[in-house]
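Enquirer: Take this sequence and fold it.
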Amino acid sequence: MERIYIGMGSNLADPAEQLRSAIESLAQLPHTELVAVSAFYQSDSLLPGQPRYTNAVAALDSSLAPLDLLDALQAIENAQGRERLERWGPRTLDLDIVLFGDRLIDEPRLKVPHYHLQERAFVLYPLAELAPADLRLADGRTLTDLLAACPFIGLERIPQTSR
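Expert: Modelled structure (predicted):
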């Protein structure tokens, strides 16, 4: 079993509910245990004119191979109405493998640590809620250094609400 961190985001069709539904689906993945989920955060879209995103990070322990996990995550996205019409378009659900144990993965379909991680406060701050304080990425960077270089700007921690 490896510790894997999944970045989650949605800006369509009740984003908080999309994340809650995704969390339920993550908990059902075979050979996988859902360990923890961060608070939810709202952030502006990277592109103008799109609704704000709701983001979170989930920690999983899994024995799935990286591409098998990627396929399972994409199946969850598809089940929740994800349409891949444009690369940076609005979405019902986006699930990204942010970290996969201590692995460096450079496959055509999967790059880990997730590219642009260092620029994504909406991933780094929820990740910091779950990861050990001394987390060192497989490429040598520390989470502490990434947080120091990526200010908590444009993020709003939102309260969890029950169904």
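
Enquirer: only C-alpha atoms for contact and neighbour calcs from this point on.
Expert: OK.

Enquirer: Would you quantify the distance from the residue of the chain most remote from its centre to Pro90?
Expert: Distance from the C-alpha centroid of the chain, by C-alpha atoms, centre = their mean, peaks at Gly49 (22.3 Å). Distance, Gly49 to Pro90, by C-alpha to C-alpha, to the nearest Å: 10 Å.

Enquirer: this one as well, want them side by side:
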Amino acid sequence: MERALEALQAEQKIRVVHCSSIYETEPYGPVRQPDFLNMVAQVETFFPPLPFLRKLQEIETALSRAREVHWGPRTIDLDLLVFGQKVTCSEALSLPHPEIARRAFVLKPLVEIAPHLVVPGLHRSVMDLWQNLNGGEDVQLWRTNNGGGKFGLFEN
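Expert: You can find the predicted model right below:
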């Protein structure tokens, strides 16, 4: 995660603004694998949405992401959740992320950094989505973002 954040920050057209704490969850999907670590980051970018998604995929590849099994084990998974107030649905990109309202491992860290963000197209705040989600109790704090370390994440 730190290397992904550093890669984002190294881009001239991207600035990491804020990062959540890191949360541990059981893996999503049918493939047996170790627990996942999840976090969200708020960034500012001059990239339009699709080129920004491609940049995220380049970073995944640089960090040895292999897309071998759908919902299978992976070293890193960078998702574009929201992009301003854009709402779009195409084969290449859907905004907001189509599963954002159903995934506790996304909403819990997002509540931490942007509880009042109204998700475009859903017209509900992140906090409202979180409070009305069933099954969010499996999202466990793994490491608090306490302001230490380069991005505030990796100090014990």
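
Enquirer: Got a TM-score for the two of them?
Expert: In this superposition the chains share a TM-score of 0.86, using TM-score structural alignment, normalised by the length of the second structure; 144 aligned residues with a C-alpha RMSD of 1.5 Å.

Enquirer: quick check, Ile6 of the first structure in a strand?
Expert: Yes - counting by DSSP: H, G, I helix; E, B strand; the rest coil, Ile6 of the first structure is part of a strand.

Enquirer: That one -> the second structure?
Expert: By TM-score structural alignment, Ile6 of the first structure lines up with nothing in the second structure.

Enquirer: Now for Ile6 of the first structure, how many residues are close by?
Expert: For Ile6 of the first structure, the tally of surrounding residues (other C-alpha atoms under 10 Å) stands at 23.

Enquirer: swap in the one 4 residues further on?
Expert: Burial of Ser10 of the first structure, expressed as a neighbour count using other C-alpha under 10 Å, amounts to 25.

Enquirer: next one: Phe52 of the second structure
Expert: The number of residues packed around Phe52 of the second structure, counting by other C-alpha under 10 Å, is 17.

Enquirer: again with Glu99 of the second structure
Expert: Neighbours of Glu99 of the second structure under the rule other C-alpha under 10 Å: 11.

Enquirer: gap between it and Arg3 of the second structure?
Expert: Distance of Glu99 of the second structure to Arg3 of the second structure, given as C-alpha to C-alpha: 25 Å.

Enquirer: again with Thr61 of the second structure
Expert: Distance from Thr61 of the second structure to Arg3 of the second structure, by C-alpha to C-alpha: 12 Å.

Enquirer: Show me which of those two is the more surrounded one.
Expert: Neighbour count, other C-alpha under 10 Å: between Thr61 of the second structure and Arg3, Thr61 has more, with 15 against 12.

Enquirer: list the contacts for the residue nearest to the spatial centre of the second structure?
Expert: The residue lying closest to the centre of the second structure (C-alpha atoms, centre = their mean) is Val40, at 4.0 Å. Residues in contact with Val40 of the second structure (C-alpha atoms under 8 Å, 6 or more residues apart in numbering) are 19-20, 106, 109-110.

Enquirer: for those, which one is nearest His123 of the second structure?
Expert: Among those, Leu110 lies closest to His123 of the second structure (C-alpha to C-alpha), at 15.9 Å.

Enquirer: Tell me which residue of the first structure lines up with that closest one.
Expert: In the first structure, Leu110 of the second structure lines up with Leu127, judged by TM-score structural alignment.

Enquirer: same question, Leu63 of the second structure
Expert: Aligned partner of Leu63 of the second structure by TM-score structural alignment: Gln80.

Enquirer: Hmm, Arg20 and its match touching each other?
Expert: No - applying C-alpha atoms under 8 Å as the test, Gln80 of the first structure and Arg20 come out as separate, 11.3 Å apart.

Enquirer: which residues touch stretch 5-15 of the second structure?
Expert: The contact list for stretch 5-15 of the second structure, computed with C-alpha under 8 Å, 6+ apart, reads 16, 43-47, 59, 151.
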